[in-house]
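*Asks:* the following block contains a protein sequence and its predicted model.
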Amino acid sequence: MIQNPGFLLTVLAFVAVIGPLVFVHELGHYLVGRWCGVKAEAFSIGFGPEIAAWVDRRGTRWRIGALPLGGYVRFKGDMNASSQTDPAWLQLPAAERAESFPAKPLWQRAAIVAAGPFINFLFAILILAAFAFAHGESRTPAVAGQVQPGSAAAAAGIQPGDRIVSLNGREVATFDDIRLYAQIRPDEPVKILIERAGRSIEKQGHVSAVQERDGFGNSYRIGRLGIAPGEPVVEPVALWRAPIVAIKQTGQIIRTMVETLGQILGGGRSVKELGGPLKIAEVSGQAATLGIESFVFFMALISINLGFINLLPIPMLDGGHLLFYGVEAVQRRPVSPRVQEWAYRSGLAVLLAMMMLVTFNDLSSFGLWERLSGLIG
C-alpha cells in the first residue's frame, strides 16, 4: 500500500489545486467583463478575512481571503459577492452607470457569467491536449481478449474475440468506452450487442458490482463486465489534433458527471457518494505523492468538475444567473427583484444543505463517526 500523505502535504496540495482553479474561473469573468467595459470593483480569491490586498490603477481591489474555498469578482452595480443587482446603480452618475454590470446588454451579461465555467473547461482541455500529445490516445479495439470466469460477461455468453458494438444502445468505439460505461452502472441490466464471425448477436447481461481498493486503501464500488482487452493500442497524436482529442475526453467526463448526477437524483446511486472539499483535499494530497503528472491530471478533472457544478441552474451559481437571463430573453424583461431575492435565498439554502451533506460524507469516509461511537460506547 502506498503511504498516505501527511497533513501538511495534503493542505498544500489542496491549496495548489483550488487556488489556481478559482483564480482561472474568476479571471474568465474579469477578462470578459473588462472587454465589455464593466468595471471590476473587487477580485477575491477565497472568502473571509483578508490575508493580503492591493488596489490596481483601474480601482480594482485584488484580495486573498483566509478561506480558500472559492472566490468572486464584484462588478460595479453588484450588491454583493453573489452578483445580485444593487438597486442604487440607477442613481449613479451617467459615466459610472455606463460601466456598471446591469447596464450592459443581455448578451454581454450572459457572456461575462458564462466565461468562468468556459475557462475552467478550456484550462482542462489544454492540460488534456498536452497529455494526448505527449502520451498518445488509447485506441484499443472494443474486443474481448479474455473473459473472466463467473463474470457478468461470462454469464451473458460473451466469448474471447467478440467485438462489443453497443451497450444499451450506446455505440462503443474503443475498450475505454466499455470501461467508462460499466464502471458507473453497478448492478444494472445491460443489453450487449456483439459482432461474432460477421454476425450481430444481442445478449442480455447484468453489470457486476465489485468493491475495489486503491493503493491508499480507499474503497470504491464500481461496475465491471469482466472482460479484458487484447493487445493495447496507443496511437500518436499530432499537435494539431491534440485539442480535438482533449475536447472529446472532456465531453466524456462531463457526460459521466451528468449520468452520475442523474443516478443520484433518481435514487439509483446513494448521496453518500457525493464528496466535498475535505475529500478533494485528501485526494489532492494522494495525487501529489504519485508525481507531477498525476497531480496535473487531477487538476484537470477538478477544473472540469468546477465548470460543470457552476453551470447547474442553482441561483447564486453561474448557471442560476444564466437561467435568469434565459427567462429575460424569452419574456423581454428582467426577472422581478422579488423573484430574484426569493430564488437567491432558496439557492443559498440549497448550497448550505449540500455543503453540510458532503462534509458529513467526507467525515464518514474518514471513519470519524465510527471512532466517535467507539469512544462513546
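*Replies:* That came through fine. Given the structure is predicted, the values throughout are model-derived calculations rather than measurements. Numbers count the residues shown, from 1 in each chain.
*Asks:* from here on, contacts and neighbour counts on C-alpha atoms
*Replies:* Will do.
*Asks:* so who does Leu21 touch?
*Replies:* Taking Cα atoms under 8 Å, 6 or more residues apart in numbering, we find Leu21 in contact with Asn120, Met299, Ser303.
*Asks:* between these, which is nearest Phe14?
*Replies:* Nearest to Phe14 out of the contacts of Leu21 is Met299 (Cα to Cα; 10.0 Å).
*Asks:* give me the element the closest one is part of.
*Replies:* In this structure, Met299 sits in helix 292-310 according to DSSP states H and E.
*Asks:* which of the three states applies to Arg58?
*Replies:* Per DSSP: H, G, I helix; E, B strand; the rest coil, the secondary structure class of Arg58 is coil.
*Asks:* kindly apply the preceding question to Trp342 instead.
*Replies:* helix.
*Asks:* same thing with Ile192?
*Replies:* When classified by three-state DSSP, Ile192 comes out as strand.
*Asks:* for it, grab the count of nearby residues.
*Replies:* For Ile192, the count of nearby residues is 22 (other Cα atoms under 10 Å).
*Asks:* who are the contact partners of the spatially most central residue of the chain?
*Replies:* Closest residue to the average C-alpha location of the chain: Asn305 at 0.9 Å, with Cα atoms, centre = their mean. Neighbour list for Asn305: Ile254 [criterion: Cα under 8 Å, 6+ apart].
*Asks:* ok, Ser273 to Ser364 distance?
*Replies:* Rather than Ser, residue 273 is Glu. Distance from Glu273 to Ser364, counting by Cα to Cα, to the nearest Å: 11 Å.
*Asks:* let me see the ranges of the helices in the stretch 1-150 of the chain.
*Replies:* For the stretch 1-150 of the chain, the helices defined by DSSP state H, counting those that start in this stretch cover 7-35, 94-98, 106-135.
*Asks:* what packs against the longest one?
*Replies:* Packing partners of helix 106-135 (3 or more Cα pairs under 8 Å, 6 or more residues apart in numbering; DSSP states H and E): helix 7-35, helix 242-265, helix 292-310, helix 318-331.
*Asks:* could you count how many residues lie near Arg345?
*Replies:* As a burial measure, Arg345 scores 14 neighbours (other Cα under 10 Å).
*Asks:* for Phe118, which non-adjacent residue is spatially closest?
*Replies:* Closest residue to Phe118 apart from its sequence neighbours, by Cα to Cα, 6 or more residues apart in numbering: Gly307 at 6.8 Å.
*Asks:* tally of neighbours for the one you found?
*Replies:* Residue crowding around Gly307 was assessed by other Cα under 10 Å; the count is 25.
*Asks:* putting a second one here so we can go through both:
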Amino acid sequence: MGTIQVVFMTVLVFFVIVTIHEWGHYYFAKRAGILVREFAIGFGPKLFSLKRGETRFTLRLIPAGGFVRMAGEDPELVEAQPGQTVAVRLKDNLVTRIYLDRLDERAGTIRGEVDSIDLEHKLTISLNVEGEVENYSVHPQALVIAKGKDTQIAPIDRHFGSKPIRKRAMAIFAGPMMNFVLAFVLFGVYAQLVGVPVDNPDKLLVSTIEENYPASKVDLKKGDIVESINGIEIGADLPKMIDIIGKSPNKPIEMKINRDGTSHAVTITPRPNEEGVGKVGIGATLPTRPATAVETVTRSAELMKVSTIFIFENLKMLVTGQFKLDDLGGPVRTAEMTSQIAKKGLAQLTSWTAMLSLYLGIFNLLPVPALDGSRLLFLGLEGIRKRPLDPSKESMVHFVGFAMLMLLMLVVTYNDILRLVRGE
C-alpha cells in the first residue's frame, strides 16, 4: 500500500471499531425509548457536528474512544427558574421553543416571567404575562434555546434511569457486543481472504516480503514457490527453511524459486537479528484453497477463541503488575502498529482489526470505573438492592475512573512519543 492508503486505512480501522461500539449503545438506547443527545467519536473539542433528529453526531479532536450521551446520565439542561423572564413560541397550543436570552430578537413569541415550570413530569410552564398568569402545556420534544444552542427537553420517561434494568443493561452491553460481532465477521473475512491449507501440501509459497530486508532487494514476489535453499529441497517443510536461513547470518545463500512454471535462483545474505539469527524478511505459507461456508464459521470461531485467550493472558499480566511501561501502548503505538500491518496487505489488516475490536469489547467489560463493565456492575447492585444507588455517588465513581484512565492514556502516549523520537 502507498503512504496515503496506509494513513487512510489506519484512520478507518480506528473509526470502524469505535463507531460500531458506540452504534450498539445508540441503537439499543433508542429502542428502549431513551433520548440520545449526542453520538461522539473521540473526546475533547468538536471538529465536526451534525444534528439528525434528536441526536447530534460529533467528531472530536482526541482519538481515544467515543461516547453516547443519554438523557438522565449527566446533569440535565439548566431550566428556567421562577422569576426569570423568558419567551416561548407556541404551535397547536403547545410550547415548542423556550428562549432564555436575546428575548427582544424573538419575534412571534409570548414573553413573561416564569411563575412555575416542570419540563420532566407535568410538561407545563406558567408565565406571568402583564400581571396575569397564563398556563401552557409543553411539547415533549420542545427545545430550550440559550447562548446560540438548542437543547431538547427530556421528559422523565425518556431518561436512562427511568427504564427497566434489563433495557438499561442491554443499552450498555450492546457496545461491547457489537465489537464481538464485528470481530467474528472480520475473522470470517480473513478466513476467506487467506483460505485454508490444501490436503497433503508439497510446497511453500512466499506470502510476505518485508520492506528494508534483504528479500526486498532481490527478484522475489508473493506467490513464488520456494524449491530449495543451498541445494537442499524444501518441499512443504517451513521449519527446515527457517532453520537454514537462521543458521546463515551474513552468509550468502542461494534460493531456488519457481514462478509461473519457470525456475530461477536468487542470492540473498540473511541479516542477523538481536539474537544473531539470520533473517531475510520473507513469510511463507502452504498452498491454500477457498474456505467453505462451514470452514469460514469454524475458523472464525477458532480465531475468536485463541485471540480471547491471548487477550486475557495479557490482561492478567497487567493486573499482576508483570509488565513495564514500554509494554503498554496507547493511541500512538496502536496507530503505528496498524500502519505497519496495513503495509503487509488487506488480509493481515483485516485480522488485526478483528483483534482490536475483540480487545475493545473485552476491555470495556472490565469492572473498571467509567467503563461499560462498571456500569453493568452498578446495575447488578441495583437489581439486588431493589432500588437505585445514589446517582451522585455513582457519577463520582465514574468521573474519578475516567480521570484515571485519561491520566494513564496521557502517560502511555507521552512514552510512545518519546519512544518514536528515540527511534525505538
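*Replies:* Yep, that arrived. Everything quoted here is computed from the prediction, not taken from an experiment.
*Asks:* still on that earlier bit, quick one: the aligned partner of the residue nearest to Phe118 of the first structure in the second structure and Pro176 of the second structure, what's the gap?
*Replies:* Counting by TM-score structural alignment, Gly307 of the first structure corresponds to Gly361 in the second structure. Counting by Cα to Cα, the gap from Gly361 of the second structure to Pro176 of the second structure is 4 Å.
*Asks:* mutual contacts of these two, please.
*Replies:* Shared contacts of Gly361 of the second structure and Pro176, defined by Cα under 8 Å, 6+ apart, comprise His21.
*Asks:* thinking again about what came up before, tell me which of the contacts of Leu21 of the first structure you also see in the second structure.
*Replies:* By both residues aligned by TM-score structural alignment, their matches' Cα atoms under 8 Å, those still in contact after alignment to the second structure are Asn120, Met299, Ser303.
*Asks:* on that earlier part again, the match of Gly307 of the first structure against Asn179, yeah?
*Replies:* Yes: here Gly361 of the second structure lies in contact with Asn179, judged by Cα atoms under 8 Å, at a distance of 5.2 Å.
*Asks:* Lys272 of the first structure - how many residues pack around it?
*Replies:* Neighbours of Lys272 of the first structure under the rule other Cα under 10 Å: 14.
*Asks:* then Ala132 of the first structure?
*Replies:* 24.
*Asks:* now check the second structure for the residue matching it.
*Replies:* Aligned against the second structure by TM-score structural alignment, Ala132 of the first structure finds its counterpart in Ala191.
*Asks:* adding distance to Ala228 of the first structure, write the helices and strands packed on helix 106-135 of the first structure out as JSON lines.
*Replies:* Formatted as JSON lines, these follow (distance: least, Cα to Cα, whole Å):
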{"stretch": "helix 7-35", "distance to Ala228 of the first structure": "34"}
{"stretch": "helix 242-265", "distance to Ala228 of the first structure": "21"}
{"stretch": "helix 292-310", "distance to Ala228 of the first structure": "24"}
{"stretch": "helix 318-331", "distance to Ala228 of the first structure": "40"}
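*Asks:* quick one: which of those helices is nearest Ala52 of the first structure?
*Replies:* Ala52 of the first structure lies closest to helix 7-35 among those, at 14.3 Å (Cα to Cα).
*Asks:* the stretch 1-150 of the second structure: strands as residue ranges?
*Replies:* For the stretch 1-150 of the second structure, the strands defined by DSSP state E, counting those that start in this stretch occupy 36-52, 55-70, 85-91, 94-99, 110-118, 124-129, 132-146, 149-152.
*Asks:* point out the most buried one among the ones you listed.
*Replies:* Of all those, strand 94-99 carries the top mean neighbour count, a mean of 22, counting by mean count of other Cα atoms under 10 Å.
*Asks:* quick one on the thing from earlier: mind checking the strands of the stretch 1-150 of the second structure for the one nearest to Ala301 of the second structure?
*Replies:* Of all the strands of the stretch 1-150 of the second structure, strand 55-70 sits nearest to Ala301 of the second structure, with 26.4 Å by Cα to Cα.
*Asks:* give the aligned range of the closest one in the first structure.
*Replies:* Counting by TM-score structural alignment, strand 55-70 of the second structure lines up with residues 60-75 of the first structure.
*Asks:* and stretch 165-182 of the second structure, by the same measure?
*Replies:* The alignment of stretch 165-182 of the second structure onto the first structure (TM-score structural alignment) spans residues 106-123.
*Asks:* give me the mean deviation of the matching stretch from the second structure.
*Replies:* Its matched residues in the second structure lie on average 0.6 Å from stretch 106-123 of the first structure after superposition (mean Cα distance after the TM-score superposition for the first structure).
*Asks:* outside of that stretch itself, list whatever touches it.
*Replies:* With Cα under 8 Å, 6+ apart, stretch 106-123 of the first structure has contacts from 21, 24-30, 32-33, 36, 101-102, 250, 300, 303-304, 306-308, 310-311, 318, 321-322, 325, 329.
*Asks:* chain center to it: distance?
*Replies:* With Cα atoms, centre = their mean, to the nearest Å as the basis, stretch 106-123 of the first structure stands 16 Å off its chain's centre.
*Asks:* shouldn't Asn258 of the second structure be within a strand?
*Replies:* Yes: assigned with three-state DSSP, Asn258 of the second structure falls within a strand.
*Asks:* so what's the residue mapped onto Thr292 of the second structure from the first structure up against?
*Replies:* Under the alignment (TM-score structural alignment), Thr292 of the second structure pairs with Ala238 of the first structure. Ala238 of the first structure makes contacts with Phe133, as judged by Cα under 8 Å, 6+ apart.
*Asks:* can you classify Ala238 of the first structure by secondary structure?
*Replies:* Ala238 of the first structure is classified as coil under three-state DSSP.
*Asks:* how far away is it from Ile247 of the first structure?
*Replies:* Distance of Ala238 of the first structure to Ile247 of the first structure, computed by Cα to Cα: 15 Å.
*Asks:* gap between the nearest residue to Leu69 of the first structure once chain neighbours are set aside and Leu363 of the first structure?
*Replies:* With Cα to Cα, 6+ apart as the criterion, Leu69 of the first structure has its nearest non-adjacent residue at 5.7 Å, and that residue is Gly46. As judged by Cα to Cα, Gly46 of the first structure and Leu363 of the first structure stand 22 Å apart.
*Asks:* grab the nearest non-local neighbour of the counterpart of Arg37 of the second structure in the first structure.
*Replies:* Aligned by TM-score structural alignment, Arg37 of the second structure pairs with Glu41 of the first structure. Spatial nearest neighbour of Glu41 of the first structure, chain neighbours left out: Thr60 (4.6 Å); criterion: Cα to Cα, 6+ apart.
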